[in-house]
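Colleague: sequence and predicted structure below; questions after.
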Amino acid sequence: MPGGSWFEHVKKWEKDIEEKNAKSILPVYFEDLKSDLRENVETIAKFLDLLKNDELFDEITAKCNFKNMNAVKKEKVPEVVQNLSKDKSDYLYWKVTLKIGEVGGWKNWFTVAQNEEFDSIYRSEMKDSKLKFKYLL
């Protein structure tokens, strides 16, 4: 991986959070955002000690919707992001050709055998991790 091992990255974050009793970090999971974006916007605002503002939360929810983000992305893909991709595409939105922001999209890329291999590696690498994934909604 270009930035190193994802497993090591996540385990270091978990260790740092635990050792420092870090109350300044809010884990946010993609699947939770997909499940109920509006509720998660409120959770993030509360974490940041922001006053409840339904109009603002509605606006944030609308702008963070994958369809809306994709429309804006097509107009404004920063050159620095394009340069991170071999084909000059915006790798942050790699699902554009399939379904934008799809939970469970891994099934479009992994064969059953690859998925079993990944699960085995994940269990081995992350056996002491508290991180839990939702693979489907």
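Modeller: Perfect, thanks for sending it.
Colleague: for the rest of this, base every contact and every neighbour count on C-alpha atoms.
Modeller: Will do.
Colleague: OK, contacts around residue 36?
Modeller: Neighbouring residues of residue 36 by C-alpha atoms under 8 Å, 6 or more residues apart in numbering: there are none.
Colleague: one more time with 10 Å, if that's ok
Modeller: Applying C-alpha atoms under 10 Å, 6 or more residues apart in numbering, we find residue 36 in contact with residue 61.
Colleague: how near is it to residue 49?
Modeller: Remark: distance between residue 36 and residue 49 (C-alpha to C-alpha, to the nearest Å) = 20 Å.
Colleague: now residue 80
Modeller: 32 Å.
Colleague: same question for residue 126.
Modeller: In terms of C-alpha to C-alpha, residue 126 sits 32 Å off from residue 49.
Colleague: when the two are compared, which one has more neighbours?
Modeller: residue 126 (16 against 9; other C-alpha atoms under 10 Å).
Colleague: take a look at this one as well, against the first:
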Amino acid sequence: MDSFSRPELFDFHGVSMIPSFTENWENIQNFQARPDDVLIASYPKAGSTWLCHIADLLYFRQTSPEREKSLQLHLRVPHLEASFVVPGTGPPPKRFNGTETVNNLKNSPRLIRTHLPIQFLPKSFLEQNCKIIYISRNAKDSVVSYFHYERMTILNPEPGDWSSYLQRFMDEKMVFGSWYDHVTGWWKKKQTHSQLHHMFYEDLIEDTGLEIDKLCHFLGLSPSVEEKERIMNQVHFEEMKTNKMVNHSSFRVMDVNISPFMRKGKVGDWKNHFTVAQNEEFDEVYKKKMKDPTLQFCTEL
């Protein structure tokens, strides 16, 4: 893994990005969504892997039970904008291409994930009136989770130490840009797009069953009590953490010896990282940057 150089952030139409998410840009923007596509969107490290797993089981566990055992989650719910050479493969080296992977999906509906801010969303998703699920997570736990993720993946820039990383988050110099702009942009879109269901990571932690019920209502699904129970058992954090089809442990671009991809799955872990001074400064910045008073997050349960 050491021979693979980490990318540098660069400004892309006003948003900090890396080549893995921009070099396939024309195909991303021209992507043709279908009316029954389901898009799962979030800022990185907000619980979208969890949500992808839940949605995949809701749609396909009964009709294609072999799917979850034979296919990695990233192939069942491809990341639309991802495009990168897989280190250590080849020659010729293998390449993961999100738009191509989605277009090759045989199942219906197609489940697709994205971390794109709302202004970068391919127009066809809105034109086709696709169902979109956006999950958001409080900023303090988001930055902690993102820090540990960037420590263990060579796909992203070098994170540096915790203190400089936190500063970078407050300065909005993160892959996929500003957390503040991302969550408020998608929240605002919810007001005008009826097919957008907004979820909070903290709610999903606090009452998984209730949130799955709301999700089923939005998606028009009605699993039996027994089926829902089986799915609930499979989507416990500890269950997913050991599930090799979900936990990304086989990804060559991630070093689970540094930090597991699925680390804690808790609300309030930020308290183990923020100093008192950092917390005070973060709160001040947060007040200035979070412009929408209707969007409220819970930072501890």
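Modeller: On my side now, so go ahead. Computed from a predicted model, the values in this text were never measured in an experiment.
Colleague: and the TM-score between them?
Modeller: Aligned and superposed, the two chains score 0.79 in TM-score terms (TM-score structural alignment, normalised by the length of structure 1); 125 aligned residues with a C-alpha RMSD of 2.2 Å.
Colleague: give me the nearest residue to residue 266 of structure 2, chain neighbours excluded.
Modeller: residue 205 (7.7 Å; C-alpha to C-alpha, 6 or more residues apart in numbering).
Colleague: can you find the partner of residue 77 of structure 1 in structure 2?
Modeller: Correspondence of residue 77 of structure 1 to structure 2, assessed by TM-score structural alignment: residue 249.
Colleague: wasn't its match part of a strand?
Modeller: No - counting by DSSP: H, G, I helix; E, B strand; the rest coil, residue 249 of structure 2 is not part of a strand but coil.
Colleague: show me the contacts for it.
Modeller: 241, 242, 243, 255, 256, 257, 260, 261, 262.
Colleague: with secondary structure, distance to residue 167 of structure 2 and neighbour count added, can I get these in JSON lines?
Modeller: Shown next, in JSON lines, are these (DSSP: H, G, I helix; E, B strand; the rest coil; distance: C-alpha to C-alpha, whole Å; neighbours: other C-alpha atoms under 10 Å):
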{"residue": "241", "secondary structure": "helix", "distance to residue 167 of structure 2": "29", "neighbour count": "20"}
{"residue": "242", "secondary structure": "coil", "distance to residue 167 of structure 2": "33", "neighbour count": "13"}
{"residue": "243", "secondary structure": "coil", "distance to residue 167 of structure 2": "34", "neighbour count": "16"}
{"residue": "255", "secondary structure": "coil", "distance to residue 167 of structure 2": "25", "neighbour count": "19"}
{"residue": "256", "secondary structure": "coil", "distance to residue 167 of structure 2": "25", "neighbour count": "20"}
{"residue": "257", "secondary structure": "coil", "distance to residue 167 of structure 2": "26", "neighbour count": "9"}
{"residue": "260", "secondary structure": "coil", "distance to residue 167 of structure 2": "24", "neighbour count": "17"}
{"residue": "261", "secondary structure": "coil", "distance to residue 167 of structure 2": "23", "neighbour count": "23"}
{"residue": "262", "secondary structure": "coil", "distance to residue 167 of structure 2": "24", "neighbour count": "23"}
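Colleague: show me the contacts for the most centrally placed residue in structure 2.
Modeller: When C-alpha atoms, centre = their mean is applied to structure 2, the residue found nearest the centroid is residue 48 (3.7 Å). By C-alpha under 10 Å, 6+ apart, the contact set of residue 48 of structure 2 is 40, 41, 42, 54, 113, 114, 115, 133, 134, 135, 136, 201.
Colleague: which residue ranges of the stretch 201-301 of structure 2 form helices?
Modeller: Assigned by DSSP state H, counting those that start in this stretch, the helices in the stretch 201-301 of structure 2 fall at 201-206, 208-219, 225-234, 237-241, 276-289.
Colleague: single out the most deeply packed of the ones you listed.
Modeller: For those, ranked by mean neighbour count under the definition mean count of other C-alpha atoms under 10 Å, the leader is helix 201-206 at a mean of 18.
Colleague: Provide the aligned range in structure 1 for that one.
Modeller: By TM-score structural alignment, helix 201-206 of structure 2 lines up with residues 30-35 in structure 1.
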